[in-house]
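A predicted structure for the sequence below; I have some questions about it.
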Amino acid sequence: MRRATFGAAAAGLLAALFTAAPAQAATGSITGLDGKCLDVAGASSANGTPVQIYDCNGTNAQQWTVGSDGTIRALGKCLDVVDRSTADGAKVQLWDCTGGANQQWVVTAAHDIVNPAADKCLDVTDRNSANGTRVQIWTCTGGSNQKWNAPATGGGTTVPSGFVVSEAQFNQMFPNRNPFYTYQGLVQALSAYPGFANTGDDTTKKQEAAAFLANVSHETGGLVYVVEQNTANYPTYCDWSQPYGCPAGQAAYYGRGPIQLSWNFNYKAAGDAIGVDLLNNPWLVENDPAIAWKTGLWYWNTQSGPGTMTPHNAMVNHAGFGQTIRSINGSLECDGRNPAQVQSRVDAYQRFTSILGVSPGNNLYC
């Protein structure tokens, strides 16, 4: 974070793991286009058996287990994308469970079933509801041939944490994230700012969550980077004019966390707000996922940066996503200064609101 904005270059992949309790698997039919069931052709459990849609008949060929491990199984085998393809039109089959990315699926609140590795939706070929029509993956369009009701969630997602983003949706948003950025850490951080993604109607709550996570995604390369990459910058973030100086060292206040907290005075202010001594121990932001998330939420909920309002107020008062960009990095990106960076943020926001099943609203640009 520069004096009024946050830097985006970062690195330092940390591997601290905090494991949340898994949800229970559920078994039943998966229904889709025109009420047809996801079906294993011929009820065969052989590797490579096509997966299709068919009239619902209650047989084992149509009984699917949606597991907490991201797999969808029938007849003891996994729903699998042929040849690990990520291309539009890649067919889906049954195969021995291998743990591969082509066997990982996320059921979203918008009734999509998504393969995060391909970033594509389970899709009925050519929108054809005839018995025996093959199922494939395709770029998500929101069409009826990509909508499913799955047994684990009744077609949506459950959110035991009370947060409007489920763990499955979080994983879909950040399929390549650094393990440091845990969903559990984010949920633990929410208590510091209870109004975040919890103000207004359900649409407003989801839009705010999507807006925060979209900006975070842009700042960290998809939640990949934990610390600032350019180490040459590290000594520059100490403002000795502050009465408390830089007790952790001249080069200790480099960018860290989901919105790259930097400068000694920002560490002091964020630490005071969340009740942690970050001025003397700034390394907590790169070692504790909950503290890292809290620093991002601190800025989001309390700082306006180069803008005229906090990002939180921009979303709950319906000023639009563009004002969150202005508050985070407007002096370098808005008003035509860097339209490509603005577009990157908007693209992430639109993708995340789609995952959450809400419209992005108006005034997306700054």
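Good, I have the coordinates.

Only C-alpha atoms from now on, for both contacts and neighbour counts.
Noted.

the helices in the stretch 151-300 of the chain, which residues?
Taking DSSP state H, counting those that start in this stretch as the test, the helices found in the stretch 151-300 of the chain are 167-173, 183-189, 202-220, 264-274, 284-287, 289-302.

What are the contacting residues of the fourth one?
Defining contact as CA atoms under 8 Å, 6 or more residues apart in numbering, one finds that helix 264-274 is touched by 192, 237-239, 242, 245-246, 253, 261, 277-279, 282, 294-295, 298-299.

Tell me how many other residues crowd the closest residue to Gln242 other than its chain neighbours.
The shortest distance from Gln242 to any non-neighbouring residue, by CA to CA, 6 or more residues apart in numbering, is to Phe265 (7.3 Å). Using other CA atoms under 10 Å, Phe265 has 23 other residues around it.

now Phe265: how far from Ala251?
In this structure, Phe265 and Ala251 are 14 Å apart, going by CA to CA, to the nearest Å.

now do Gly357
Note on Gly357: its distance to Ala251, by CA to CA, is 43 Å.

Also Pro258?
20 Å.

Compare neighbour counts for those two and give me the winner.
Pro258 (33 against 17).

quick one: the more buried one and Gly222 touch, right?
No. If you go by CA atoms under 8 Å, Pro258 and Gly222 don't touch, sitting 9.6 Å apart.

Common neighbours of those two, please.
What both Pro258 and Gly222 touch, as defined by CA under 8 Å, 6+ apart, is the set Val216.

quick one: the strands in this structure?
Per DSSP state E, the chain carries strands over the ranges 26-28, 37-40, 51-54, 64-66, 72-74, 77-81, 92-95, 106-107, 113-115, 120-124, 135-138.

Run through who's touching stretch 186-194.
Contacts for stretch 186-194 (CA under 8 Å, 6+ apart): 161, 163, 196, 274, 289-291, 293-294, 297-298, 301.

Return the members of these classed as buried.
Neighbour-count burial (16 or more other CA atoms under 10 Å) applied to the contacts of stretch 186-194 gives 163, 196, 274, 289-291, 293-294, 297-298, 301.

next up, a second structure to put side by side with the first:
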Amino acid sequence: MRSTTPRLGGRTSGRLVRVGFAASTILAAIAATLFAAAPEKLGLAAESSSSEGPIVGLAGKCIDVAEGNSANGTAVQLFDCNSTDAQLVSRRADGTLRVFGKCLDARDFGTADGTAVHLWDCHGGPNQQWVVNEAHDIVNPAADKCLDVRDSNGSNGARLQIWTCTGAANQKWTTAKPGARLASRVPGSAGFVVSEAQFSQMFPNRNSFYTYSGLVTALSAHPGFAATGSDTVRKQEAAAFLANAGHETGGLQHIVEQNTANYPHYCDPNQSYGCPAGQDAYYGRGPIQLSWNYNYKAAGDALGIDLLNNPGLVQNDAAVAWKTALWYWNTQSGPGTTTPHDSMVNQAGFGQTIRSINGALECDGKNPAQVQSRVHSYQHFAHILGVAPGAGLSC
């Protein structure tokens, strides 16, 4: 795995301009008038109680509140669908969308393009009113703007905002019953789309360190992995991940990078935290060969493990090793333009996963033999799982 700039989601505190009693009453009246004018668009007007479940948007990901936090000002974002309470959106007949009993709110009663959407106490204001229309837009009538994924970014943590309605994919939303877009997978169970027998068939000569149980345990860190979209898409993603992991490690035989001469090169001294474990401590380890001090720092922060000071955990704990590989796969684009997870879920093709992992050295004709080796493994693994590999195999 080569150099990448970490992209981790975060939470931005929100603000709300306070209004007096009279003003808030007027705002509520405006909202009521707006909805009375077009009740048929809401699609919930006949309901006496809420309808609850995930709302799915760009990249097959769900509306989500950051870190499962119910505090006022919590960012509303896009994230892998996982059926947690942070993604159970209550679609009310009064026009509000609620999570944890609080409303999706256009910050500070803003109506301009780019106004952030966050979580706030429900107060009846027009900035908390939403119309779901037949075109699958979610519109705030007061602003006459659509709920929008900022910068058309399908990555985990992408913020939601309001924007002039364009009809683009980053403004389209569908509803589903809780868990409808996810495989019925319980971390640590056989619910993973790859069985232990299939895993052994893929890697008959693997190092005993790379256990199937370690992989399945690691799935809990990224519940959307191989669990988003159709059964075919889920299996294609699993095959793609394992094919790249197999290529990086010689068929899951190597735990650490074999070229020891490279070891001192993976310390970026420009990082404020430096290399506390040593100049030569951040060499490639694990299924995707995690390398560089900044990747160990970012992966550790995301996983709640101090990998910057203890990089050896990646070569000593199978679950940690698999978690770092899944962290990269689900959250990092590397030299590519999208994460490998998003490439498979959006059916951009296996070739784009190669670009995100090692595209700077392999893609665009730089090393076609390496690219073909990855493609061959992916086709073989897809065959084992009983799915077609799809288009876009090369980069």
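Received, thanks. If you're wondering where the values come from, they're calculated on a predicted model, not measured in any experiment.

Reformat the helices of the stretch 151-300 of the first structure as TSV; add distance to Val106 of the first structure.
Formatted as TSV, the helices of the stretch 151-300 of the first structure follow (distance: least, CA to CA, whole Å):
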stretch	distance to Val106 of the first structure
helix 167-173	6
helix 183-189	15
helix 202-220	17
helix 264-274	33
helix 284-287	28
helix 289-302	23
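
which stretch among the ones you listed comes nearest Glu333 of the first structure?
helix 202-220 (12.6 Å; CA to CA).

shouldn't Trp240 of the first structure be in contact with Ala251?
No. Between Trp240 of the first structure and Ala251 there is no contact under CA under 8 Å: 12.0 Å.

What lines up with Phe35 of the second structure in the first structure?
Correspondence of Phe35 of the second structure to the first structure, assessed by TM-score structural alignment: none assigned.

picking that back up, let me know the closest of the contacts of stretch 186-194 of the first structure to Arg2 of the first structure.
Distance ranking of these against Arg2 of the first structure, using CA to CA, places Trp298 first at 15.3 Å.

The closest one -> the second structure?
Residue mapping for Trp298 of the first structure onto the second structure gives Trp327, with TM-score structural alignment as the criterion.

Next one: the closest residue to its match other than its chain neighbours from Leu308 of the second structure, what distance?
Nearest non-adjacent residue to Trp327 of the second structure, counting by CA to CA, 6+ apart: Ala299, 6.5 Å away. Ala299 of the second structure is 9 Å from Leu308 of the second structure, where distance means CA to CA.

before we move on, what about Val256 of the second structure?
Taking CA to CA as the measure, Val256 of the second structure falls 16 Å from Leu308 of the second structure.

With Tyr282 of the second structure instead?
Distance from Tyr282 of the second structure to Leu308 of the second structure, by CA to CA: 8 Å.

What of Phe241 of the second structure?
Here the criterion is CA to CA. By it, Phe241 of the second structure lies 25 Å from Leu308 of the second structure.

And for Asn358 of the second structure?
23 Å.

the more surrounded of the two?
Comparing Asn358 of the second structure with Leu308 by other CA under 10 Å, the one with more neighbours is Leu308, at 25 against 20.

Translate Gly249 of the first structure into the numbering of the second structure.
Alignment of Gly249 of the first structure against the second structure is given by TM-score structural alignment, with Gly278 as its counterpart.

I'd like the distance from that match to Gln315 of the second structure, if you could.
16 Å.

Then Ala22 of the second structure?
To Gln315 of the second structure, Ala22 of the second structure is 63 Å away according to CA to CA.

Same question for Cys275 of the second structure.
Note on Cys275 of the second structure: its distance to Gln315 of the second structure, by CA to CA, is 18 Å.

ok, Ala22 and Gln315 of the second structure, which is more surrounded?
Higher neighbour count among Ala22 of the second structure and Gln315: Gln315, with 20 against 8, using other CA under 10 Å.

quick one: contacts for the more buried one?
Listed by CA under 8 Å, 6+ apart, the contact set of Gln315 of the second structure reads 255-256, 285-286, 321.

Kindly reformat those residues as a markdown table containing distance to Phe35 of the second structure and neighbour count.
Output for the contacts of Gln315 of the second structure, formatted as a markdown table (distance: CA to CA, whole Å; neighbours: other CA atoms under 10 Å):
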| residue | distance to Phe35 of the second structure | neighbour count |
| --- | --- | --- |
| Ile255 | 60 | 23 |
| Val256 | 61 | 19 |
| Arg285 | 56 | 26 |
| Gly286 | 55 | 31 |
| Ala321 | 52 | 27 |
